[in-house]
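> Quick check, what structure comes out for this input:
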Amino acid sequence: MLQPRKTKFRKYQKGRIGGIVSNTDILRFGQFGIKALEPARIQAKTIEAIRRVMTRKFKRTGIIWIRIFPDIAVSSKPAEVRMGKGKGSPDYWICRIKKGQILFEMDGINLSLAQQAARLASYKFPGKIKFVTLW
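A predicted model of the protein is given here:
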């Protein structure tokens, strides 16, 4: 799974996801892409699950670019632990997705196959997504 080698801080605050991203809202690498229509927090294991389902749909012929990276640690405390005693240890990694952000790009496949892969990816993604093309 994806996770950073080194971070500035060990634990992060939850934060809010607001605004619209301007530098990641157009396709830069491939002909087809998947764009987020609403803000969300996506886990590293979800990114990997989406990548795997798309790769299997392509039968390993096309190319996939992952335009997001989980760089924020989410901490959690074990079950049935009393209140207090500090914040829990880092449990998993997330990526904050803003509205209009390109998540994945695809190339080397035809249009119908890319649309089918985007539909399969939409089942795994926690928010609403949209299939976009370069044309």
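
> make it CA atoms for all contacts and neighbour counts henceforth
OK.

> Does the top strand by length along the chain pack against any helices or strands, and if so which?
Using DSSP state E to assign secondary structure, the strand with the most residues in the chain is strand 89-97. In this structure, strand 89-97 makes packing contacts with strand 40-43, helix 44-58, strand 72-76, judged by 3 or more C-alpha pairs under 8 Å, 6 or more residues apart in numbering; DSSP states H and E.

> Using JSON lines, lay out these together with distance to residue 20 and mean neighbour count.
Compiled in JSON lines, the helices and strands packed on strand 89-97 are given as follows (distance: least, C-alpha to C-alpha, whole Å; neighbours: other C-alpha atoms under 10 Å):
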{"stretch": "strand 40-43", "distance to residue 20": "12", "mean neighbour count": "20"}
{"stretch": "helix 44-58", "distance to residue 20": "21", "mean neighbour count": "17"}
{"stretch": "strand 72-76", "distance to residue 20": "19", "mean neighbour count": "19"}
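
> one more to put side by side:
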Amino acid sequence: MKKFPNNTKFKRPHKIKIIKGNKGIFLSRFSVGVRLKASRYLSYEQLETARRVITRLVKPKELKNKKNLTILKSTQQKFSRQTRRPRAKQKKFLYIRSNLCLPLTKKPLQVRMGKGKGSIDKWVFAANKSRVIFEMTRQRFKLRKVHRLLSVSRVKMPTKLKIIYHRLHTRRETNFVSKYI
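Modelled structure (predicted):
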């Protein structure tokens, strides 16, 4: 995700009013998503921290015992010498549906009124209520794990969020408790 767009129509446009609408309220690619409960300006830092939390929980934890780790690495090297196969690319499991397209300006401290608009302070995404921000796939994980990952990322966001599911995919899951839906 980029911090700011490559080119814009205006240097410092007016603020976009966040109004109700139906744009982006349904899941587009994957089966589980996170939806906003209130309209909000979302900055790059907020979206990036939520993404980092999810990816950190997905990565496997390293062994604490170094002796076991060296044994494990040596066996991995042994097997890698035997089979020289190209490694398959991992498919993406997280999709961020936001576009930082609105610059917010700010004047420096102790500057009098007038003399034009201030310089760009940060780029934000004007997200309206019930907009889907993150989507996750269920191909790599079970539905409970996806629910846990998204609920941990909810803490990092500035507004309340709701986890939504695609109804076709939740019917197929056999070990999923109905209290999560």
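
> which bit of the second structure covers the longest strand of the first structure?
Taken onto the second structure by TM-score structural alignment, strand 89-97 of the first structure occupies residues 119-127 there.

> can you give me the helices for the second structure?
44-58, 66-82, 143-154, 167-172 (DSSP state H).

> Buried deepest among these, which one?
helix 143-154 (a mean of 18; mean count of other C-alpha atoms under 10 Å).

> Which stretch of the first structure lines up against that one?
Using TM-score structural alignment, helix 143-154 of the second structure pairs with 111-122 in the first structure.

> farthest residue from the center of the first structure?
residue 82 (32.9 Å; C-alpha atoms, centre = their mean).

> which non-adjacent residue is nearest the most centrally placed residue in the second structure?
Central residue of the second structure (C-alpha atoms, centre = their mean): residue 51, 4.1 Å from the mean position. Nearest residue to residue 51 of the second structure, sequence neighbours excluded (C-alpha to C-alpha, 6 or more residues apart in numbering): residue 153, at 7.4 Å.

> if I look at the one you found, how far off is residue 54 of the second structure?
Note on residue 153 of the second structure: its distance to residue 54 of the second structure, by C-alpha to C-alpha, to the nearest Å, is 6 Å.

> Residue 71 of the second structure now?
29 Å.

> Equivalent analysis for residue 3 of the second structure, please.
Taken as C-alpha to C-alpha, the span from residue 3 of the second structure to residue 54 of the second structure is 19 Å.

> cool, and residue 151 of the second structure?
For residue 151 of the second structure relative to residue 54 of the second structure (C-alpha to C-alpha), the value is 10 Å.

> do residue 39 of the second structure as well
Counting by C-alpha to C-alpha - residue 39 of the second structure and residue 54 of the second structure are separated by 23 Å.

> cool, and residue 14 of the second structure?
Distance from residue 14 of the second structure to residue 54 of the second structure, by C-alpha to C-alpha: 34 Å.

> same thing with residue 47 of the second structure?
Taking C-alpha to C-alpha, one finds residue 47 of the second structure at 11 Å from residue 54 of the second structure.

> Could you name every residue contacting both of these two?
Common neighbours of residue 47 of the second structure and residue 54, using C-alpha atoms under 8 Å, 6 or more residues apart in numbering, do not exist here.

> Please tell me how far residue 54 of the second structure sits from residue 135 of the second structure.
11 Å.

> Tabulate the helices and strands packed on strand 89-97 of the first structure (TSV), appending distance to residue 101 of the first structure.
Converted to TSV, those look like this (distance: least, C-alpha to C-alpha, whole Å):
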stretch	distance to residue 101 of the first structure
strand 40-43	11
helix 44-58	14
strand 72-76	17
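
> between those, which one is nearest to residue 24 of the first structure?
strand 40-43 (15.3 Å; C-alpha to C-alpha).

> against the second structure, where does that closest one fall?
Using TM-score structural alignment, strand 40-43 of the first structure pairs with 40-43 in the second structure.

> who touches that stretch?
18, 100, 122, 123, 124, 125, 126, 127, 128, 129, 158, 159.

> out of everything not next to it in sequence, what's closest to the first one?
So the one you mean is residue 18 of the second structure. Nearest to residue 18 of the second structure is residue 128, by C-alpha to C-alpha, 6+ apart, at 5.5 Å.

> Pretty sure that neighbour sits against residue 38.
Yes: using C-alpha atoms under 8 Å, residue 128 of the second structure is in contact with residue 38, at 6.9 Å.

> what about these two, which has more around it?
Neighbour count, other C-alpha atoms under 10 Å: between residue 128 of the second structure and residue 38, residue 128 has more, with 22 against 15.

> Noted, bye for now.
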